[in-house]
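>>> build me a model:
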Amino acid sequence: MSKEPPARYPNFVVNKHTFTMNTLLWILQGFLALTFAYSGFMKSSQEREKLVSAGQTGVANLSYPIIRFIGISELLGAVGITVPWLTGILHILTPVSAVCFAAIMVMAMRIHYRRGEYWSVTLNVLLFAASVFVAYARFREI
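Sure thing, here's the model as predicted:
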C-alpha cells in the first residue's frame, strides 16, 4: 500500500489504528443514519396512531407539527451524518448532525422515562452514546 493518499480520497489513511477507528466511525454513522432515516420517514409520513402502534410511543402526546418537525429533522440529520464526510464537502456538518441526534435522544429519554418505558430509555441511551462518540471523534479530525 502506498504511503501517499490518492488525491481523490483526502481522508485515506494507512495507519492501522486510524483505519480501524475510521471503519468503526463509518459503521456507527451508517447505523445512526439508517436508524434516524427510518424513524424520520415514519414521523414525517405516518399518523400518530400508526406510529404508536409501530412502537414509537414517545409521540403519543405530541402535536402533529412537532412530530413532523422531529421527523424532518431526523431525515436531514441522516443525510448530514454521512454525506458531508463522504464527499469531503463541509465536514463540519457530520459532527454537528451527531450532536443534534444526541440532543434528540436526550429529549426522547425524558419522554420515555416519564412514561415508564425503561427499555426505550435504554435504546435512547445507546443511540445517545453512539452519537456523542461520532461527534467527538469527527470533531477531532477537523
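>>> please count neighbours and contacts with C-alpha atoms only from this point.
Fine.
>>> centroid residue for the chain?
Leu32 (3.8 Å; Cα atoms, centre = their mean).
>>> how about this one, so we can line them up?
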Amino acid sequence: MNLALWTAAGLLAVVALVGGISKAFVPKENLAEAPGGEWTEDARVGFVKSLGVLELLAAVGLTLPAVVGIAPVLVPVTAVCWILLMVGAMITHLRHGGFNRFVVLNMAYLALAAFIAWGHSGLGSFTS
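Presented below is the predicted three-dimensional model:
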C-alpha cells in the first residue's frame, strides 16, 4: 500500500508540476493553440497564471510534507484540493468541447487523488 501511495503521489506531482509550469510560464495565446487549451481563450491571463501557481503548489503539497515528515496531513488535504480542481477542469472541458479525452484524463487524475486521500485516512500511509 505504501509503495502504491508513493507512486500515485509522485505521478500526480509530476502531472501538477508540468501543468503548473505550462500555465504559469507559457503565454496564454500559446496555450490556446495547444490541444485542450481552447478553454484559455475565455479566461483572463491572471486566472490562467493563478491555476498554474496552484498546480505548482499541489506538486509540492503531494510529496514534500511526507518526504520531510513535517505536517504530513497536508498530503491528503492537497489531494482533496486536487479533486476539486479536477472537477472544475472536467466542467470546463465539457463546456468547451463536450465529452473528450481531456475529461477522461481529468477523471483519471481525480481517481489518483481520491486514492491518495483515502490512503491517508488511516487505511494506508507513507510511513509503515
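>>> ok so, going back, helix or strand for the equivalent of the residue nearest to the centre of the first structure over in the second structure, which one?
Matched across to the second structure, Leu32 of the first structure falls on Leu12, judged by TM-score structural alignment. In this assignment (DSSP states H and E), Leu12 of the second structure forms part of helix 2-25.
>>> superposed on the first structure, where does the following helix or strand past that helix end up, distance-wise?
Note on helix 2-25 of the second structure: by DSSP H and E, the next helix or strand toward the C-terminus is helix 28-33. Once fitted to the first structure, helix 28-33 of the second structure is off its aligned match by 1.7 Å on average (mean Cα distance after the TM-score superposition for the first structure).
>>> what does helix 28-33 of the second structure correspond to over in the first structure?
Aligned by TM-score structural alignment, helix 28-33 of the second structure corresponds to residues 48-53 of the first structure.
>>> in that stretch, what's buried?
Using 16 or more other Cα atoms under 10 Å as the test for burial, stretch 48-53 of the first structure gives Arg48, Leu51.
>>> list of residues touching that stretch?
For stretch 48-53 of the first structure, contacts defined as Cα atoms under 8 Å, 6 or more residues apart in numbering pick out Met42, Lys43, Thr57, Gly58, Val59, Ala60, Tyr64.
>>> if we use 7 Å, what do you get?
Val59, Ala60 (Cα atoms under 7 Å, 6 or more residues apart in numbering).
>>> stretch 89-98 of the first structure too?
Gly77, Gly80, Ile81, Thr82, Pro84, Trp85, Ser131, Val132, Val134, Ala135, Arg138, Phe139.
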